[in-house]
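>>> Please work out how this folds:
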Amino acid sequence: MSSTSKPTSSENIVAQKYDRCLADLLVKAGVGFSVGVVASVILFRRRAWPIALSTGFGAGAAYADCDRSFNPARVPGTRIIPASTTEEETK
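Next comes the predicted model:
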């Protein structure tokens, strides 16, 4: 086996990010649904709104994580330095 790995295409990177986002959505929405069912049965006399609310919270958290995955500029505290600035500093 060779130690050099072949570069991954941009299509594969996007597909991997999309797969991670979809899996994250299923997990977080599922956990939110489960918490909503438990809260509905124990605290709210079998109402439906806690289930919908907590599932929405899980889906929203997954959406935010996916947004950060596809657009790293939205990560708090991240600074984007233009390429022209870095080239001038190195000269």
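>>> C-alpha only now, for contacts and for neighbours.
Noted.
>>> helix, strand or coil for the closest residue to residue 51 other than its chain neighbours?
Ranked by CA to CA, 6 or more residues apart in numbering and with sequence neighbours excluded, the top spatial neighbour of residue 51 is residue 36, at 3.9 Å. Secondary structure for residue 36, judged by DSSP: H, G, I helix; E, B strand; the rest coil, is helix.
>>> Now the second one, please; I'll put the structures next to each other:
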Amino acid sequence: MSSSKPASSEDILGQKYDRCLADFLVKSGVGFSAGVIASVVFFRRRTWPIALSTGFGAGAAYADCDRSFNPARIPGTRIIPHSEATPAEPSK
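From the prediction side, this is the model:
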């Protein structure tokens, strides 16, 4: 039987960075594509819709990555200090 070791902090950090990079590439690519389509269809081939929508995608990816590294930024999340988390021993 193999014993399962807990994941090291470096592995967890690496997974978070990989997830953030992949999310950034996908969201920026979708923003770029939407900007190209909007530029061709609605704005007579101007470049600003491409830059704007790519920036929106990158900003959304940045916000998601920030929430992944700092869970206290998630609205409605409460961080409980360790002293409150452990129940007090009953007095005798």
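>>> Check the mean deviation of stretch 28-40 of the second structure from the first structure.
For stretch 28-40 of the second structure, the mean deviation from the first structure after alignment is 0.0 Å (mean CA distance after the TM-score superposition for the first structure).
>>> Just give me how far that stretch sits from the chain centre.
Relative to the chain's own centre, stretch 28-40 of the second structure is displaced by 21 Å; criterion: CA atoms, centre = their mean, to the nearest Å.
>>> Next, the contact list for residue 64 of the second structure, please.
Residues in contact with residue 64 of the second structure (CA atoms under 8 Å, 6 or more residues apart in numbering) are residue 20.
>>> so it is in which element?
Residue 64 of the second structure is part of helix 48-69 when elements are defined by DSSP states H and E.
>>> so who does residue 68 of the second structure touch?
Contacts of residue 68 of the second structure (CA under 8 Å, 6+ apart): residue 16.
>>> And it, how far from residue 20 of the second structure?
Residue 68 of the second structure is 8 Å from residue 20 of the second structure, where distance means CA to CA, to the nearest Å.
>>> circling back to that earlier point, burial measure for the aligned residue in the second structure for the residue nearest to residue 51 of the first structure, as a count.
Superposed on the second structure with TM-score structural alignment, residue 36 of the first structure falls opposite residue 35. Residues lying near residue 35 of the second structure (other CA atoms under 10 Å) number 22.
>>> C-terminal to the helix holding residue 64 of the second structure, what's the next element?
The helix or strand immediately downstream of helix 48-69 of the second structure is helix 82-85, counting by DSSP H and E.
>>> pretty sure residue 36 of the first structure is in contact with residue 55, am I right?
Yes - using CA atoms under 8 Å, residue 36 of the first structure makes contact with residue 55 at a distance of 7.1 Å.
>>> follow-up on the earlier one: from what I can see the match of residue 36 of the first structure touches residue 55, true?
No - using CA under 8 Å, residue 35 of the second structure is not in contact with residue 55; the gap is 10.0 Å.
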